[in-house]
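> Give me the fold of what follows.
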Amino acid sequence: MTDAATATNRSCDQNPISGLPLHDLAGFTHRWVDAEGIRLHAVEGGQPTGPAVVLLAGFPQTWWAWRAVMAGLAERFHVIAIDLPGQGHSDRPRDSYDTHTVASRVQAAVTALDVPKYWLVAHDIGAWVAFSLALKYEEHLHGVALLDAGIPGITLPDAIPTDPDLAWKTWHFAFHLVPDLPETLLAGRERDYVDWFLKVKALSPNTFDSAEIDHYAAAVAAEGGLRASLTYYRDAAESARRNHDALERQHLTVPVLGISSSHGSIPDMAASISRWADHATGVVIPQAGHFIPDEQPDAVVDALTAFIDHERVG
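Now for the predicted structure:
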């Protein structure tokens, strides 16, 4: 770690989100680093000299979504899970949640942690950010893995389906875009909302226990977390515009692994991305819904390890 990052840790080495407990993970350390004027929370461990793997979670989760995957990857890799702006124990700025701005902040955090080049792995909204980051900062990436996510302006549908068999997977995109109404309806009811997402979108409704639901709901409810979560969707049009502008100049040139699941939202992540990526491959994780890292962590570790090993040899 650089002296600058160490100094930042010393000045930020307290939980910045009042009343939101920190979960510890054996072999990992909590850090807070400056990322273009805001503090981002990172959890770092594994092999300090191993290949670096950076993990980004999505809605309505935090870095904790990766805990089982982190333990598996730590045997060989230098592992860093980062809470995005507005997520978990990171700062919750009032605006600037388009994915290119967030990508710049994530890259600033990784740089502050003294990681010059890394493998980026991201799920859901984290994958939105990872796609934009790969367009902006390809020189810092060995490769990127995207898990079960449509990308703004790229693979998200232009219209929300009305067929009940499909609409339950995507209805919330339109709901989150409505100004003020979601906050009015959800404030004080964050746990009910998070509980629905986690139980319905996982293949098994028993994937998440009450403590996990409590943790994610508390993170959404704390200090502007709900507003921040919704703003990712409200800024999605700007994310799409900036993705389109970037893709007029270049495609993704780093290796891309699309990780789908047997019962997820995007049946073939690799196919959905391949038009904009020079080198995209895919894998489907069986017996999983949308929350693949929670539902099948060992399979995710195996897929990521195989991807990294193959690209390093190649």
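
> rest of the way, CA atoms for contacts and neighbours
OK.

> ok, residue 96 touching residue 102?
Yes - at 7.4 Å, residue 96 counts as touching residue 102 under the criterion of C-alpha atoms under 8 Å.

> Now the second one, please; I'll put the structures next to each other:
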Amino acid sequence: MLSIESGRTMDPITGSSSIPGVEHHRVSVNGTELHYISAGTAGSPVVLVHGFPETWWVFHKLIPLLSERHRVFAPDLRGFGDSATATTAHDSVTAAQDLSALITRLDVGPVHLTGQDISGPTTFRVAATRPDLVRSYAAIETGLPGFGVEKLADVAHGGAWHIGVLAAPGIPEMLLAGRERAFLAQYAIPSLCVTPDAFTDDDIDELARSYTRPDAFNGAAGLCPWATDPRRSRPRRAPAAAGAGTAPRSPGGPDRRWARAAGSPCRAP
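Have a look, this model is predicted:
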């Protein structure tokens, strides 16, 4: 790896930023190619899943701390970062299948799964339908369609305008192409982050790099179709895994409404 600043490196394969102690991987699963990083050599496995407008890099300060006691994995979801781009048919069901296939391929047993922001419905779907893959589940600043998350796109009541823009076919490219860094630095991070100063210029450059690819917004658009299609905001049953009977425990205890919406009976172990 080539050093580009103190404590920060560059992965020669992807050209993305990296940090000491992290290994980069590419794996073909579910008809796509995912990029993920790994760190740590011992302890129970942790999988960190980013939101928008992010990649695995958003966890780069947390990974060294967790890897002292855990094996840590952080993927770029399909359509994000250095994973393959997504098509306009991409959705949360596909993303959950990708993630389930990746966890299976890791072959480290059930993982502590964390989903942030728009990856919440995807990671929850994994936890509810594949409890054999998940030791515990933590949801960070997220929600589910049909349980209030669509209010985030309701601009008439304080919602964010960019969610509808992302979900409208062709509109992100029309409005944001060539302006990706400005969108992140001047709008997304200052308005959506409580501590925007936590993002350095180099952090913003790394995030912006991945959004300059062709079709770079399809991944995010596929995870929030409920923003422009009210029918997507109704609770829908996800295909339950064969033999799934017990959802993994979350720090706050199992939420039965969410489990029923995802198609898995949820009860405390």
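
> picking up where we left off before, who has more neighbours, residue 96 and residue 102 of structure 1?
Under the criterion of other C-alpha atoms under 10 Å, the comparison of residue 96 of structure 1 against residue 102 puts residue 102 first, with 24 against 15.

> Aligned to the more buried one, what sits in structure 2?
In structure 2, the residue matched to residue 102 of structure 1 (TM-score structural alignment) is residue 95.

> so which strand or helix has that match?
Residue 95 of structure 2 is part of helix 92-106, with elements assigned from DSSP states H and E.

> Quick check: that helix compared with structure 1, mean distance?
Here the mean offset of helix 92-106 of structure 2 against structure 1 after fitting is 1.3 Å, by mean C-alpha distance after the TM-score superposition for structure 1.

> Could you pull out the buried residues of that helix?
92, 93, 94, 95, 96, 97, 98, 99, 100, 102, 103 (16 or more other C-alpha atoms under 10 Å).

> now the third one: how far from residue 177 of structure 2?
If you measure residue 94 of structure 2 against residue 177 of structure 2 using C-alpha to C-alpha, to the nearest Å, the figure is 26 Å.

> can you name the residues of structure 1 that the next helix or strand after the helix holding residue 95 of structure 2 overlays?
Downstream of helix 92-106 of structure 2, the first helix or strand assigned by DSSP H and E is strand 111-116. The alignment of strand 111-116 of structure 2 onto structure 1 (TM-score structural alignment) spans residues 118-123.

> again, but for stretch 199-210 of structure 2
So stretch 199-210 of structure 2 is aligned with residues 208-219, judged by TM-score structural alignment.

> For structure 2, which segments are assigned as helices?
Per DSSP state H, structure 2 carries helices over the ranges 63-66, 92-106, 120-129, 161-167, 171-176, 180-182, 189-192, 201-211, 218-222, 256-262.

> Go through those and name the closest to residue 240 of structure 2.
The stretch from the helices of structure 2 with the least distance to residue 240 of structure 2 (C-alpha to C-alpha) is helix 120-129; that distance is 4.8 Å.

> Check which helices and strands the closest one sits against.
The contact analysis (3 or more C-alpha pairs under 8 Å, 6 or more residues apart in numbering; DSSP states H and E) places helix 120-129 of structure 2 against helix 92-106, strand 111-116, strand 134-140, helix 256-262.

> And the third one, what's buried?
Buried residues in strand 134-140 of structure 2, defined by neighbour count with 16+ other C-alpha under 10 Å: 134, 135, 136, 137, 138, 139.

> how near is the spatially closest residue to residue 205 of structure 2 that is not a sequence neighbour to residue 217 of structure 2?
Nearest residue to residue 205 of structure 2 in three dimensions, chain neighbours excluded: residue 181, at 7.1 Å (C-alpha to C-alpha, 6 or more residues apart in numbering). Distance, residue 181 of structure 2 to residue 217 of structure 2, by C-alpha to C-alpha: 13 Å.

> Residue 57 of structure 2 now?
17 Å.

> Neighbour count for the two, which is higher?
More neighbours sit around residue 217 than around the other of residue 57 of structure 2 and residue 217, counting by other C-alpha under 10 Å; the figures are 29 against 22.

> picking that back up, can you list the neighbours in contact with the helix holding residue 95 of structure 2?
For helix 92-106 of structure 2, contacts defined as C-alpha atoms under 8 Å, 6 or more residues apart in numbering pick out 27, 29-30, 32, 77-78, 111, 121-123, 125-126, 130, 133, 222-223, 238.

> Over to stretch 18-32 of structure 2?
Applying C-alpha under 8 Å, 6+ apart, the contact partners of stretch 18-32 of structure 2 are 7-11, 33-40, 57, 60, 64, 78, 83-84, 97-98, 101-102.

> okay, now the counterpart of residue 41 of structure 2 in structure 1: neighbour count?
Under the alignment by TM-score structural alignment, residue 41 of structure 2 pairs with residue 47 in structure 1. Residue 47 of structure 1 sits with 16 neighbouring residues when counted by other C-alpha under 10 Å.

> Pull the contacting residues for residue 47 of structure 1.
74, 75, 76, 77, 78, 79.

> Isn't the third one up against residue 48?
No - judged on C-alpha under 8 Å, residue 76 of structure 1 makes no contact with residue 48 at a distance of 9.5 Å.

> In space, what's closest to the aligned residue in structure 2 for residue 61 of structure 1 - neighbours in sequence excluded?
Matched by TM-score structural alignment, residue 61 of structure 1 corresponds to residue 54 in structure 2. Counting by C-alpha to C-alpha, 6+ apart, residue 207 is the residue found nearest to residue 54 of structure 2 once chain neighbours are left out, at 6.2 Å.

> ok, now residue 127 of structure 1?
Distance criterion C-alpha to C-alpha, 6+ apart; nearest residue to residue 127 of structure 1, sequence neighbours excluded, is residue 146 at 5.4 Å.

> which residues sit in contact with that neighbour?
Neighbours of residue 146 of structure 1 in contact, by C-alpha under 8 Å, 6+ apart: 121, 122, 123, 127, 130, 256, 257, 258, 259, 269.

> at 6 Å what do you get?
For residue 146 of structure 1, the contacting residues are 122, 123, 127, 258, 259, by C-alpha atoms under 6 Å, 6 or more residues apart in numbering.

> Against residue 129 of structure 1, how distant is the aligned residue in structure 1 for residue 165 of structure 2?
Under the alignment (TM-score structural alignment), residue 165 of structure 2 maps onto residue 175 of structure 1. Using C-alpha to C-alpha, residue 175 of structure 1 is found at 21 Å from residue 129 of structure 1.
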